[in-house]
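S.K.: Take this sequence and fold it.
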Amino acid sequence: MSPEKQGWGKVYFCPTPIGNLRDITLRVLDVLKEADCIACEDTRVTLKLLNAYQIRKPLLSYHAHNVPQATRDILRLVREGKVVAFVSDAGMPGIQDPGMELVLRLLEEGIPFEVLPGPSAFLLGVVYSGFAFSGFTFLGFLPREGKERRETLRRVLLLPQATVLYESPRRLLKTLGDIREIAGGERRVLVARELTKLHEEILRGTVAEVAEMLKGRDILGEVVIVVEGAPKRKEEVQVPRRLLELLRGRGLTQKDIVTLLSEGLGIEKNALKRQLSALEEAEDLGEG
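M.R.: From the prediction side, this is the model:
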């Protein structure tokens, strides 16, 4: 820390359990016990956790509707030499909650902070899915409606990496329908609900199968969706253009050429048809 900042306090971003209150690290408990103040989204939720571990600390409410004022309060406390623990209602603060705005402000002001490791629902979903051999893209919550929502889905569902997102139980079936429309009903998905809680549920199958499992049900709890990455297309064998021209020059039809090369060289018929069509288009353009 630079000399002018000596005597300042610090902000600790403390992940909290996503369901089971025992899923908290010893380091997080130490920080919560030693902090001068705990900033939290919902004081009622945080009090439940603190009471379970007999921790008594002043609470500062920090949520989407009071970010500017709450941020100023935190900055003032740190400059006074206080230690502030920052928690969200569940999981890693700064992921799909106002905590990221605080991170940006701390960076702007040059105020020291530390992020502690801990629970995060989307990581559990990724591991449960088994889809992440090529990595994954985490979207958080999609836009609720409109063109942006569909374009975002369309862009990531064409990638070989898995797609991970959070969804409201009210919109779960709609989102599965959108995924099915873009990626097809055979794309595999995992839907994880109420992770680490008493009624945890993990559903696996194709998009169509999982949607059918959920149809007509009263869906409750936070939801993680993991979508398998797009299948890799087979690399097409390119037949030399001169060979195609020679075969056509000998009077063979497209059907004859496709049959000959597919049987003789094992090249996929549709790939051959695409190459012949491209050759014809190039010749037409040349004549034009």
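S.K.: drop to CA atoms for contacts and neighbour counts, all remaining ones
M.R.: OK.
S.K.: which SSE is V224 in?
M.R.: Counting by DSSP states H and E, the secondary-structure element that holds V224 is strand 223-227.
S.K.: Pull up the gap between A183 and G177, please.
M.R.: Separation of A183 from G177 (C-alpha to C-alpha, to the nearest Å): 10 Å.
S.K.: Which of these two has more residues huddled nearby?
M.R.: Set A183 next to G177 and count neighbours by other C-alpha atoms under 10 Å: A183 wins out with 20 against 17.
S.K.: So which residues of the stretch 151-288 of the chain form helices?
M.R.: 172-183, 207-214, 241-249, 254-265, 269-287 (DSSP state H, counting those that start in this stretch).
S.K.: Can you lay out those helices as CSV showing distance to R193?
M.R.: Conversion of these to CSV gives the following (distance: least, C-alpha to C-alpha, whole Å):
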stretch, distance to R193
helix 172-183, 11
helix 207-214, 12
helix 241-249, 54
helix 254-265, 48
helix 269-287, 42
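S.K.: To E222, which of these lies closest?
M.R.: The minimum distance between E222 and those falls on helix 172-183, with 10.1 Å, by C-alpha to C-alpha.
S.K.: Quick check: buried residues in the closest one?
M.R.: Neighbour-count burial for helix 172-183, counted by 16 or more other C-alpha atoms under 10 Å, picks out 172-173, 175-180, 182-183.
S.K.: cool, stretch 202-217 as well?
M.R.: Buried residues in stretch 202-217, counting neighbours by 16+ other C-alpha under 10 Å, are found at 202-204, 206-211.
S.K.: now for the residues you listed, which pair is the farthest apart?
M.R.: I202 and A208 (15.6 Å).
S.K.: Would you do the same for the sequence below? I want to compare the two.
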Amino acid sequence: MQRQASFQATETGRLYLVPTPIGNLDDMTFRAIKVLKEVDLICAEDTRHTRQLLNHFEITTKAISFHEHNTEQRLPELVARLKQGENLAQCSDAGMPSISDPGKELVAACVKEGIPVVPLPGANAALTALIASGLSPQPFYFYGFLERKHQQQVTELTALRNRGETMIFYEAPHRLAKTLTTMAEVFGEERQAVLARELTKRYEEFERGSLAELVAWAKEGVRGEFVVMVAGNDHPQEDEQRPSGTPLEQIQAAVDGGQSPNAAIKQVAKRLGLNRQDLYKQYHQL
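M.R.: The predicted structure follows:
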């Protein structure tokens, strides 16, 4: 068991997780500005983007890059600085660190070393969209970005098909129509969903309707980053005898029951409408 008393005296520094605005700079908190001014170093997803924010609020603290491509290189340096007593702030380009953004590796390293990690509240696209969606706000299931390939999305969404919670995803504009089409394929065209784009900005919009309606709308061409919210399944189509779990779990269950792997793969692929060769490669880890 490990106990963290965030603001008691410590020999190490502290890592502050600082949310940044998702569009409207007025959403920056007084506390976030104060922390960014007082820390010894800012770890930014993109220093060019963050520098614009820092300049706006007249913050002169040094910032260095910390993102998915240099995590392994930066981690030892940052942990060493924290151990020496320096205070660091981590921020992503928009929203909260670690939520579909870099951050979790540094947090995990600090927890392992007993270095206090202090989270600041602030802007978050998922919750901002959810409370105005009109869908049930709780319980909800945050998923973030799906895989990009169609068959991988089908596998992911199939495992989510019967969840009762409102589901929240992120998606880029150039992939939105294809992702919504796959959702309609797996969840059904009549499943209700809501799209939120350009949150907190001048052209903020919400599009509400069935997945079929939203697919037709998205195919006309869209701009902006999207939060995609899909209503939970109130009436699961699967009966109690139908296998549950992910496709790979269903295959393994059939194999454990005495079926050959090839027969199980063929059966699950047919039942779920998946590509048999893709399932074969996934199952055999090829």
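S.K.: can I get the buried residues of helix 172-183 of structure 1 in CSV with distance to I74 of structure 1?
M.R.: CSV is the format used below for the buried residues of helix 172-183 of structure 1 (distance: C-alpha to C-alpha, whole Å):
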residue, distance to I74 of structure 1
L172, 36
L173, 40
T175, 37
L176, 40
G177, 43
D178, 41
I179, 41
R180, 45
I182, 44
A183, 45
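S.K.: and which of the residues you listed is nearest G91 of structure 1?
M.R.: Nearest to G91 of structure 1 among those: L172, at 20.7 Å, using C-alpha to C-alpha.
S.K.: Report the contact partners of the counterpart of that closest one in structure 2.
M.R.: Following TM-score structural alignment, the counterpart assigned to L172 of structure 1 within structure 2 is L176. Contacts here follow C-alpha atoms under 8 Å, 6 or more residues apart in numbering; on that basis L176 of structure 2 touches 218, 226.
S.K.: how big's the offset between stretch 148-155 of structure 1 and structure 2?
M.R.: Relative to structure 2, and after both are superposed, stretch 148-155 of structure 1 has an average distance of 1.8 Å to its aligned residues, where the measure is mean C-alpha distance after the TM-score superposition for structure 1.
S.K.: In structure 2, point out the residues matching that stretch.
M.R.: When stretch 148-155 of structure 1 is aligned against structure 2 using TM-score structural alignment, it corresponds to residues 152-159.
S.K.: D93 is in contact with T50 of structure 2, correct?
M.R.: Yes - with contact taken as C-alpha atoms under 8 Å, T50 of structure 2 and D93 are classed as touching, separated by 6.5 Å.
S.K.: Do a quick rundown of the strands in structure 1.
M.R.: Remark: strands assigned in structure 1 by DSSP state E are 10-13, 37-40, 59-61, 83-87, 113-115, 136-141, 162-167, 188-193, 201-206, 223-227.
S.K.: Now render the ones you listed as TSV, adding distance to R241 of structure 1.
M.R.: Conversion of those to TSV gives the following (distance: least, C-alpha to C-alpha, whole Å):
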stretch	distance to R241 of structure 1
strand 10-13	61
strand 37-40	66
strand 59-61	69
strand 83-87	63
strand 113-115	58
strand 136-141	39
strand 162-167	37
strand 188-193	39
strand 201-206	41
strand 223-227	39
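S.K.: Quick check: closest non-adjacent residue to the residue positioned nearest the centre of structure 2.
M.R.: The residue lying closest to the centre of structure 2 (C-alpha atoms, centre = their mean) is G144, at 2.9 Å. Across the structure, with C-alpha to C-alpha, 6 or more residues apart in numbering as the measure, the residue nearest G144 of structure 2 apart from its sequence neighbours is F169 (4.4 Å).
S.K.: State the distance from the one you found to L130 of structure 2.
M.R.: Counting by C-alpha to C-alpha, the separation of F169 of structure 2 from L130 of structure 2 is 11 Å.
S.K.: which one of those two has more residues nearby?
M.R.: L130 (23 against 18).
S.K.: contacting residues around the aligned residue in structure 1 for that one?
M.R.: Under the alignment by TM-score structural alignment, L130 of structure 2 pairs with V126 in structure 1. Listed by C-alpha under 8 Å, 6+ apart, the contact set of V126 of structure 1 reads 132, 164, 226.
S.K.: The second one is in contact with F138, isn't it?
M.R.: Yes - V164 of structure 1 is within contact range of F138, at 4.7 Å (criterion: C-alpha under 8 Å).
S.K.: overlap in contacts of those two?
M.R.: When contacts are counted by C-alpha under 8 Å, 6+ apart, V164 of structure 1 and F138 have F122 as shared neighbours.
S.K.: I appreciate the help and will end here.
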